[in-house]
Each structure stands twice: as C-alpha cells, then as structure tokens.
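> Provided below are the primary sequence and the corresponding predicted coordinates.
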Amino acid sequence: MSRSEPLKISVNPQQTGLVSERSRMSYLAIKRLVKCLALILIVLSVSLVLILKEALDNRVRIVYKEHSAKATILKLVKPISTTNRIQSVVGSSQETFVNQLQWTKCRWSSGLRIVSSTTRSPWTQMGTKEVYFHSAYWDDRGRAHRTHAFVRVLAYLRGSAADKPKMQCYYPEWRVSIQAHVQETWLPMWDQDPDEQTFRSFLVNCRVPPGVTELQSVSLSTEVCDEMATLKVVDNRFLALPKRKKFCLCVKPLLFNMQDISKQLIEWIEANRLFGAEKIVFYLYQVHRKVSKVLDHYVRLGVVQVVPWSLPQELNLLNGRDLKVFFHRKVWQKRRSEVLPYNHCFYQNFNEFEFVLPIDIDEFIFPLAVESWHEVLSGHLLKHPDEKQLIGSFSVRNAYFFRSWNPKSNLNEDLVIEAFTQRSANLSQPGFSVKSFMNTDVVVTLFNHYALSALLPTQKLTTHLNPDLIVMNHYKATCPNDFGRQCEENFLKYSMNDTSILRFVPKIKARIKAVQIDWDK
C-alpha cells in the first residue's frame, strides 16, 4: 500500500447495534437511580421540616422514664398544642405518678419573679387576694417512707373560718402545676368563728414532681400555671451533716419594748443551756435596749439566733405600744399570730435537730431524776424504741407557780426559780397547757403545745412523758384570763411547796456569773 492511499476501515453492522443497546440500558438505569435519590431527598426534607415544626411549636415537654422501678424525670419531650395554654396529663402508672397524681403541663412562664430574703418585707401577697406567703421549705422526709417530697409554704390568710382558697403550686423550672393541699395550723375547737379581719396561719403543701431532687422556686396562685406569688425554696438538708444535734428551742415574738427583763432572760437562757439546749431562736417584735444587749451577747457565742418578726399589711405599721394594746384587745389574734413563727422555726431547723421545743421565757422544763433532757428522752425511747418513728411530740405536763403565793420574793437578789417555790398541787391534765419536744422525723405542723399533724397517717400526734421524770415549772402572776373558773378550780384552790428545781441553782448561778456584758457600751 502506498503512503498516499487513504486508510480504509470496515464496520460490522451487528457490532454497531450491540453498542447502541448497551448505552440505552445504562441511561435508563441512571435515570431510575436519579428518581430514587430524588424521592429519598424529598422524604428526608419533609421529615426534617416536620421535626423542626414540632420542635418550634412545642415550648414545654416532659417525659417520664422508669428507672430502677422509680420515676426519673428527664429532659423534654411529649408535645403539647400551643393553641391551648394548659393541658392536663394523668399518669399511666403508680411508678410514674404516685397515687395517681394529676399534673398539668404548662407553657413557658412570662418571667420568673423570685423573692429574695433581702427584700424589705418578708411577706409576698398573692395578687389582690388577702393571702400572704412568708417562706417555702424543701421537705423530702416522706421519700424515706416511699411517699412524696413536698415544698412547705408558710402563709397567713385574712378572713373568716369559711375562707380557705384552693391554690395551685407551679414549678417554673419544670413547667408543671399541681393543686396544693392547704391546712390551717390551728385547732377548730379554739376561736371557732374568727371574723373577716383575723389573720390565720396556714401551711400550703406542694408536692414535688417525681424524681426531682432539688428546686429553686415555687409559684402559688388560684389559677393553674400562674405566678401570682413566687418564692425561693429554702433547702437546709446540708445542716444534717455529719450528724444532727439534739435540741433547738423556739421562742414566740417578744414584745417588751418598755420592760427590762434582761436579768431574768440570762437566767432562763443559762438554765436551758444546762438542761440541753444547743440553739435558741428568739422572734422579736420589739424589746428593751438591755434585752437586745443580752441577745447580741449570745448571738456572738453562736447560741442564739434572732429573727425580727412582723405581720402583714397594716398590722406591721403599728408601733410597739399600739401592737401591745391591739393584742390585749385581740387575744385570739395574738395567739394565732404566734403559731406561724413556731412553724417557721421548725422548718428552719428540722434538718439540723432531732427535737424542736416551742417554749416561753417564763417556763422551765427540767429533769427530776437525771441531769438533762437527753437522758430523759433516751431513757423513754429505750423503753419504747418504736416511738421515735411513730410519735410526733413528747409532752411535758405543767405546774403553775403563781406569784401571788410568793409575796415576799425578791427578784433583785434571787433567781426566778429561787423566789417562787409554791405551786399548784395539781399538774395540768394531759393535753392541757403542756409543752412538747417536737420530733422532727414525724411532725408536719405544730402549735404552742403539741403536734397538729404528722407525716404519715399511721403516726400519732403526742405522748406524755412521765411527770415523775420531767416537769415544767410555769411562773405566772395568776391564772390566764381566758382560762376562767377551770384554772381557779384546778390550780388556784390547791397549792404545795416544791423545791425540786433548786438543786440546779448553784450551777446556773455559776454560769450567770461567767456572763460578761458591757451594759454601758
């Protein structure tokens, strides 16, 4: 073949048709793959849009997960329609909602208002209602008995006995609400028909959501998921470590602005320290300048805590003299006003102490056969070991030492317990005018004399300690006015000499001598 001749290529018609068929099949396969991928992308896109919409539409979610047969709260996730402000949810099992509690899921709060302990007034009013909240406390004692934890809220309500509003407890951190259990801290047999101007003491019990181990705040309202009044939750569980102490005393608000009782107060404090008091909490309206010096001295020693006390609204505007006149005219209001400070003292100290003792400064509870309260109660519980978990208060019976029986007494030279040795021959009957060691493992509410309610329905409110082992000497001018003929017949008519407390006088005088207070400073 010469170089100038063109190259000739022969093509087989059968080979050409085979190549075209392969190309067409590849094209169809690619087309089907593209359609599948497009469909998958569409499905994924729609799913993503739905997920995002669900996340944006639902502002509050809670899911309960069972763990070790207990309900444990986790973060977020069953949707609630935003078209409604609230939606009720009922638990599906006892593990999830103990005792079929009915909770309400709430939307986000508009703004959390936490009341600080540094605010000028300790009272928080619930909207325009005449309900005033003082403080809220974490209480998980029930969980040791497989029941509930609570936030306990101390409150005054102004109104008649028929006024007992339904309240809702709302937890802003968890966006759930539940109806509160509201109980009056009072015995119905006393002052049965208070007028509409009377301030009455209440404990508002707010159940804690299952699995929650701490809370920052609680809001209370008459409406579900509302924040008419928001309080910080005080959690003093750390005070129980490493070991609880024995005895804390609580003294109702003192109003002695014109009377110097400093000498008698030192005697009373030192006597109670000798008997076993480790802490004494004094609530104050107003006191004399020298009384303030005594209290300041013991505050520096770490023995005394002073809590300034006030009443809501216009009662707080009264000065000391006017308040004293007001309480003289309104005896039942005075007594009702004393109950809430006692319960405040209990919840401030129930984690740190085994027993809380509400007591007045004219009362001396002392052991007869041993040296301390601890020995008396330890001996009693040794004989009745179940009572520490079953009894709310251990009561001590009262013997009146009326000053009219001791006209020659000289309080400038003698101690009170030296000057008055003539007492009523009869002790107070069980349950009447007693004072009690409140068992912090059991008590929920209390008043001046004994426990009013207990943690569990199987627990009892009180038992009386043997008066041959411990008794209370009550030093008064005469019978209380409202006791009437009952006091005259039972106590004034019969008297006897009693010097059993005098064996403590040398030790008490030695302790008093060691007290150094600069009265002129």
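Okay, I see it.
> Only C-alpha atoms from now on, for both contacts and neighbour counts.
Noted.
> Distance of residue 422 relative to residue 409?
11 Å (CA to CA, to the nearest Å).
> repeat for residue 253
Counting by CA to CA - residue 253 and residue 409 are separated by 28 Å.
> quick one, which of the two is more surrounded?
residue 253 (23 against 17; other CA atoms under 10 Å).
> Check for me that the more buried one belongs to a strand.
Yes. Counting by DSSP: H, G, I helix; E, B strand; the rest coil, one finds residue 253 located in a strand.
> got the contact list for the closest residue to residue 127 other than its chain neighbours?
Leaving aside its sequence neighbours, residue 127 sits nearest to residue 228 (CA to CA, 6 or more residues apart in numbering; 5.4 Å). Residue 228 sits next to 126, 127, 219, 220, 221 when contact means CA atoms under 8 Å, 6 or more residues apart in numbering.
> ok, and what's touching the strand or helix carrying the third one?
Element membership of residue 219 [criterion: DSSP states H and E] is strand 217-221. Among residues not part of strand 217-221, those counted as contacts by CA under 8 Å, 6+ apart are 114, 126, 136, 151, 167-173, 226-233.
> Alongside the first one, take a look at this:
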Amino acid sequence: MAYKCECGELHATEERVARYLPSLMSEVDSLTNRTAVHEIDQFHPSLAIHFLTEVEERGYRCTTTPSLFSIRHTNQVWQEGRVRGATYLVYGAYWDEREDTGPVVRVLTMTDTPSPPTPYCLFHTHAHLPPTSTRATRLDYVHWQEEIPGQWLPYLVTCMAGPGGVVPRAVSLVESQCANPTNAMRVHHHTPPGTRPKKNLALCHKFLFNPTRDFSIKLVEWIEAAKAWGVDSITFYLAAVHPNVTKVLHHYQTLGDVTLHPWASPGHLPSLPHLYRALFDTQRYVLFTSENIPYTDCLLRHINTHRYVAVWDMDEFILPASQFNSLVDMVDAAKTRATYQGLEPVSYLARCAYYFDDLVEPSSPSLPGYVNLLRHVTRTVKFTPPAVFTKSIHDTQYALGLHAHFALVSLRGQLDKNQDLYHLYPGSEGHLAHYRSQCQGEDQTECQLDYRPYLIRDITMWRYRDRILAETTEVLLRLGLIHDELHRGIH
C-alpha cells in the first residue's frame, strides 16, 4: 500500500540516522542487560521512544509524524508544543474508557497562559501510517488557586479517540491538523492481565526533593504500615533524595511494592537538587501547581488497575475506625452508605488529628526507638474542620484531576463539593493521623488553646503492630540502616 500524506509532504530519514540508529538503539547496558531503547523507555516517564525509533528505521514519514530528533525536550520529563502563541509543556498521556461517549485520550500538561488555546491531538497508531487528528473536546484546570499569568499552570486536555477504539502508540499535542509536532507521548494503557479484577488501593506520594534529609528509617516503617493496612502499591516521583532513601526505594521497587518516576521542574524553573527545597518552601504557588501533576498522573495510571487511589504524605496516615480491618473495608462501607443516600462520591475525606512529636511512647525492646508511627499513640481529641487539612481516598470510577486534599475534577466536570465529597466521620469511619511537632499553619494560638490541652490515647496503628515492627526491623537490618545491637534495644 502506498504511503500517502494527507497533509504536508513525505520526509526521508536523515542519512546518518538511518545508518547508525538501529545499532545504537540495540546496544546493551552492561549493568541492566537492557538495550538502549529500553533504558530510555525506563528513564523517561512518557517519551514514545519505541514508536519514534520505528519511524526512523522505516526510512520516511509525513510532516505530521515527528522524528526522533524533532522532539523539543525541556528536560528529562517535559516535552514542548506551541499552540497559537501559547506554550504547552506535555507530561503524560493516558487511555481512558470511562466516558459513556467512548474512549478518550487525556494529556496532562502545563501552560504559560491562564486561557490556553484549544489544541489538536495527533494520534500515531502505526509507524507506517500517517496520524489521525481530533480537536480537544475538554480542557480542565487542575488547581484550586486562581490562574496567575506568567506561572506554569496545570491543565488536562481531553481528545476523543480515533475510529475503531484502537489505543494509539503515541499522541502529539499540536496547533492544527497539519502541524509539525514537536512532542510525542506514549499513551499509558495499564490493564489487569486476563479477566482478573482490579486491585484495591494504590497510594501516591508527590515528588521527593530534599537530598540532604535522611528519612530512610521512617520511610521503611511508613511503607510497611501502608502494606499492612491494605495498600497494594505506592508511587513516588524522584527529584532529589538522600542515598539511603534511594536504597530503600530501590529495595521496594525490586519487590514490586513501589513504582518510581523521575521528576523535574517545568520550563524555566530550576531542577537543581539543592535548590528544590528553597524553591518549594519559598515559592508556594509553584509547589501547589506543580504537585498536582504527579497526583493526577498517578491517578490516571491506575484508573484501569485499581478501585481506589489515595494521596497523603510521609508524615500522615489515614487510620480506619476499629471495626475495619483495612483502608479498603473503610471506604467500601462509606461508599455503600453514600449509595443509600443517592450519592456517588469522588473523594472520601479524612479529617486530621495531631499526633505531636513530643508525646511519643518511650523506646523499649518491644517498641524500639527507630520506629515512629508505632510510638505515636497520643493524639488530639479535636479534629480539624471538614475539608481543612484533610487527605483523601479517591474512587477511580469518577476521579479525573487531583490536588493534595481532594479531587478537583471528575468525569462530571469541575467538582461539586456538596455532591462529590464524602466526609468520613472520625469516630465511626476513619481519620487522618498527622505526625508533627506543632499544628499546621503559621499561627499556633489556636493550637495552644484548642488542640494541645485535650489529648487521648489512640492505639489504632497497633492493630498491626507485630507485623509492622517485624517487617520494618527485617528491612532495616537487611539494608544496613540499623545494626543488630540497636534492634536488641541497646541504645
């Protein structure tokens, strides 16, 4: 069949690319025993490297099909596209079959304008065929603060899939149907093998960005506690971390408990290891806009594999009430209750109680000093108000765009806080344990008056105390993060 370009013209692969690329991409890394093309695929979270390589090796392409070296990389994470004067930085693309009107492709981006022009999606289904195109049908702003011109702003672009419901190999975000694309994102389409049902709960953590802080010991206990309470997998985004933290994450990655993705700042923002913390601690708008990208990416990667996705930080943990054996049991019961009320919640919010750091249990051979969560069993009686400092578990049937506290966008559109949020009752359903030295926020007056004076003992975490302690100790010893004499309680 003749190769015909519907718009533009036919381009031949550059001579040196045609000559050397196949052997270069086939070179094997001696450490991982993977080829160069597979190494790139593992290193970059979304670059459609297999498709682009196949296009070059075919020998010719249309103008509307990108070449390997026409991609505009701003760093190892972001690719650039221009749409009528606006810059789109493209992070990821995802196949979504949840819409009643048929499958769509979601493209997660950041733009440099508060009113981005509507782009087109070019769908690349085969390396030997020109792409098909469709104009975006929906642009969702994935943030809770007002758009500020000049800042990078998170948007989720939705395009109807092409005819036949075929999952494209790659998608490019462009200005028009006949534009020359400068980005090519592989379309993530994760499905459980065979007819096996979805797993229950995936946990998402935002980017880790402090290379000087060694929280490896706390991280091990936090992961083991999550596993004990029913979390199937945890996803982290890595900007810069301490070597011991890297050691822990790679250990759990090898076991299949943890998934790691690289992170770098969008556009002109710095991606220097020792500058990340200064950036996020001083430029709070940048932090709050940027972190919605990994939260939403993590959600969209799990819509086909998990029933629920949770988001909380390492100094937090959602604890179910005493009648529940797992986090999933807690949410399932809340979902049943909401259904009786005629609701289909997107997010299940847990209100916050503080477990202050100066109120931990004394260390002992049965509760050694290297555990953190297990020694925090005194909390404030008072909980923060609903929707204030909460963290959530999200239903993958409906959720579409997330921020740190609850979903911002669902399949139904922008979130309706009266219909889409379910507030877990702390006493009978569950609450958020927040492990801190003081209350959240700058002004501690309310903390001293209303929270600190009223305390209660809460040993909910001890439901799985023996398991968490044993698994944490075993991993810490194996990785050399504690020594045997410390394990025996000799300090």
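Okay, I see it. Fair warning: this is a prediction, and the values are worked out from it, not measured in the lab.
> Trace residue 511 of structure 1 over to structure 2, please.
By TM-score structural alignment, residue 511 of structure 1 lines up with residue 471 in structure 2.
> What distance do you get for its match to residue 225 of structure 2?
9 Å.
> Mind jotting down where the strands sit in the stretch 251-400 of structure 1?
Counting by DSSP state E, counting those that start in this stretch, one finds strands in the stretch 251-400 of structure 1 at the ranges 279-287, 304-308, 353-358, 363-367, 391-396, 398-402.
> Can you lay out those as CSV showing mean neighbour count?
Output for the strands of the stretch 251-400 of structure 1, formatted as CSV (neighbours: other CA atoms under 10 Å):
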stretch, mean neighbour count
strand 279-287, 21
strand 304-308, 16
strand 353-358, 25
strand 363-367, 22
strand 391-396, 27
strand 398-402, 25
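> Using JSON lines, lay out these together with distance to residue 449 of structure 1.
Shown next, in JSON lines, are the strands of the stretch 251-400 of structure 1 (distance: least, CA to CA, whole Å):
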{"stretch": "strand 279-287", "distance to residue 449 of structure 1": "17"}
{"stretch": "strand 304-308", "distance to residue 449 of structure 1": "21"}
{"stretch": "strand 353-358", "distance to residue 449 of structure 1": "8"}
{"stretch": "strand 363-367", "distance to residue 449 of structure 1": "12"}
{"stretch": "strand 391-396", "distance to residue 449 of structure 1": "8"}
{"stretch": "strand 398-402", "distance to residue 449 of structure 1": "11"}
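> do you know which of those strands lies nearest residue 122 of structure 1?
strand 304-308 (10.1 Å; CA to CA).
> what's the matching range in structure 2 for that closest one?
Using TM-score structural alignment, strand 304-308 of structure 1 pairs with 258-262 in structure 2.
> mean shift between that stretch and structure 1?
Stretch 258-262 of structure 2, aligned to structure 1 and superposed, deviates on average by 1.3 Å (mean CA distance after the TM-score superposition for structure 1).
> which residues in structure 2 form helices?
All helices of structure 2, identified by DSSP state H, fall at 15-26, 36-43, 49-58, 216-228, 243-255, 276-282, 284-290, 292-301, 327-340, 445-446, 465-478, 484-487.
> Looking at these, which one is packed in the most?
Most buried of these, by mean neighbour count (mean count of other CA atoms under 10 Å): helix 292-301, with a mean of 24.
> counterpart of residue 174 of structure 2 in structure 1?
Checking TM-score structural alignment: residue 174 of structure 2 goes with residue 221.
> With residue 26 of structure 2 instead?
That one, residue 26 of structure 2, aligns with nothing by TM-score structural alignment.
> shouldn't residue 26 of structure 2 be in contact with residue 39?
No. With contacts counted by CA atoms under 8 Å, residue 26 of structure 2 stays clear of residue 39, the gap being 10.4 Å.
> what about the aligned residue in structure 2 for residue 452 of structure 1, how many neighbours?
Here residue 452 of structure 1 is matched to residue 408 in structure 2, going by TM-score structural alignment. Residues contacting residue 408 of structure 2 under the criterion other CA under 10 Å number 26.
> Tell me the spacing between residue 408 of structure 2 and residue 294 of structure 2.
In terms of CA to CA, residue 408 of structure 2 sits 14 Å off from residue 294 of structure 2.
> Brilliant, that's me finished.
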